[in-house]
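K.L.:
here you go, sequence then predicted model.
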Amino acid sequence: MGQGYTLVSPLQLAMSYAAIANGGVCYYPRLVDKVLKQDGSPLLDEQGNPAAPPPRVRSDLRQEIPPDRIELVRKGLWKVVNEDGGTGGRARLKGVVVAGKTGTAQATERGHEENVAWFACLAPFDHPKYVVVVMVQGASGHGGEVAGPIATRILERTLAQDEGKFDMKVAWLTPAHHANPLQLIKAVAYHDAGGNLGSDDEEGADNAQGAAAQMASSDASPDVEPEADSQGSVRRRGSAPVVRTTSAAPQAPRNFFERLFGVRRQPAPAPPPPPPNRRRGTNTR
């Protein structure tokens, strides 16, 4: 995800959003919630404990990040979906407050450029119960247009299943086939999405402009530095000796993902040594 140095998988992003939802605790993911007997009672081990192990904490950020900062992030996620002009407007649901964030990354596959559309959300906002992360690779639209409606459909049916209003039917489907597999997905829309209250406000293209290069004027005099002596000191005309010093680069603070997953940045390369002292010789014949 993204164009920078922070790369995360959909599962890692879901773990991060779960930590934001519960106040700063990141748990290890697991597939089994509980093990039941045929009569519906929990299966116990020899010590009388549930057979399924309890959730394990991976990282606890409550001592590093104040609660007001986590709440600030939660409010920002709420605005993305629920404020006019937000890029996640299509993720709104009737009767349920959703908070989330859209994202659009770029990728190149065999010389063909495409978008990677993202949408991550949590719901219900006041008492989060579910986190949904959707990544669609091979999109020409943005995260709010492509991934947002898919996440909304997952949330809509999951919440309805909790209330006993939706029965998931499992059926065999033929493999998807398209005459042009390189055709990119522009947007996702469901014809029966009557409960979706989304708007048409979506992410715009990134029109970032490159910085213009500044060139020195042609009549500028060259800046020639005198040679250093054997101790690495440089004496400028009419000034005291200047000693080259190498200061250690300040260590950058860990970002949110590095605090959760313990990723460390690679150490900066050591600066090159000062040039050797050159002695001026005389050419004799």
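P.N.:
Perfect, I can see it now.

K.L.:
C-alpha from now on. contacts and neighbour counts both.
P.N.:
Fine.

K.L.:
now residue 32: how far from residue 83?
P.N.:
As judged by C-alpha to C-alpha, to the nearest Å, residue 32 and residue 83 stand 37 Å apart.

K.L.:
residue 94 too?
P.N.:
Counting by C-alpha to C-alpha, the gap from residue 94 to residue 83 is 15 Å.

K.L.:
ok, second structure coming up, stack it against the first:
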Amino acid sequence: PRVVKRVIHPRKGLLIQNRPNLKVNLLQEGVKPEHLERIRKGMWMAANELGGTARRASVKDRDVCAKTGTAQTTDMGIKSNDAWTVAFAPYDQPKYVVVVAVKRGTSGGAVAGPLVHLIMRGLFARDEGLTLPLTKMKEFAGDFIVRDKVELPDEGGLLDIAYEDVGETGNEISDIPMAPPITTSSTPRIAKPTIEEEADEEGSQAPKAIIVEED
């Protein structure tokens, strides 16, 4: 929404000035610079190293940093997922931030990641002097189709590279090996004593009962 910085009418002049304001400065709120840099580095690794979940958001020869995610939601009483990818670029001096959310997307990396890739490619192309063919969008009715993957024109094989995205839906706990259940008996067990009565001076214990034999 903020790709357009301003709208200028040829006769009326400036119509819209869309300049974002920084709402929260994490460094001023107490986040340490080394922790913030660790997050930035992790987002770079997710988009640029083999096995990263955000590999499909990568752009050739550009330092795109990204993080994928899948949010559990409910649509009309039916359990569903929303696919997310958030990215910024370049790494050293960030200029662009792109966030894509896809309703009923099964995977942030496979569904939202390619869309971030496409937007970033357009932004970098504009920086190189290319004019983007922007047109007014028509009204779109939408649907409730589950999106498993988004196919886009490839660029140097970036969309076919290996990546890992398990969805991050919170169901990963089902893959953790659990301890075997504790078996319980319907008959209560009576604990056996572990402490015996103190022995007398002769080293024997006092009898609990005296048995008398009769002739």
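P.N.:
Sure, I can see it. All figures in this text were calculated on a predicted structure; none of them were measured in a lab.

K.L.:
circling back: between residue 32 and residue 83 of the first structure, which one's more packed in?
P.N.:
Applying other C-alpha atoms under 10 Å to residue 32 of the first structure and residue 83 shows that residue 83 carries more neighbours, namely 13 against 8.

K.L.:
aligned partner of the more buried one in the second structure?
P.N.:
Using TM-score structural alignment as the criterion, residue 83 of the first structure maps onto residue 49 of the second structure.

K.L.:
enumerate every residue touching its match.
P.N.:
residue 55 (C-alpha atoms under 8 Å, 6 or more residues apart in numbering).

K.L.:
one more: residue 45 of the second structure?
P.N.:
52, 65.

K.L.:
can you classify it as helix, strand or coil?
P.N.:
helix (DSSP: H, G, I helix; E, B strand; the rest coil).

K.L.:
from residue 57 of the second structure, how far out is the match of residue 83 of the first structure?
P.N.:
The value you get for residue 49 of the second structure to residue 57 of the second structure, if C-alpha to C-alpha is used, is 12 Å.

K.L.:
with residue 166 of the second structure instead?
P.N.:
16 Å.

K.L.:
neighbour-wise, which of the two wins?
P.N.:
Neighbour count, other C-alpha under 10 Å: between residue 166 of the second structure and residue 57, residue 57 has more, with 32 against 16.

K.L.:
OK, contacts around the more buried one?
P.N.:
47, 64, 66, 87, 109, 113-118.

K.L.:
and these as TSV, adding neighbour count?
P.N.:
Below are the contacts of residue 57 of the second structure laid out as TSV (neighbours: other C-alpha atoms under 10 Å):
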residue	neighbour count
47	27
64	28
66	32
87	25
109	33
113	33
114	28
115	23
116	29
117	25
118	18
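
K.L.:
let me have these in TSV, adding distance to residue 188 of the second structure and secondary structure as columns.
P.N.:
Shown next, in TSV, are these (distance: C-alpha to C-alpha, whole Å; DSSP: H, G, I helix; E, B strand; the rest coil):
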residue	distance to residue 188 of the second structure	secondary structure
47	58	helix
64	63	coil
66	57	strand
87	59	strand
109	53	helix
113	58	helix
114	61	helix
115	62	helix
116	62	helix
117	64	helix
118	66	helix
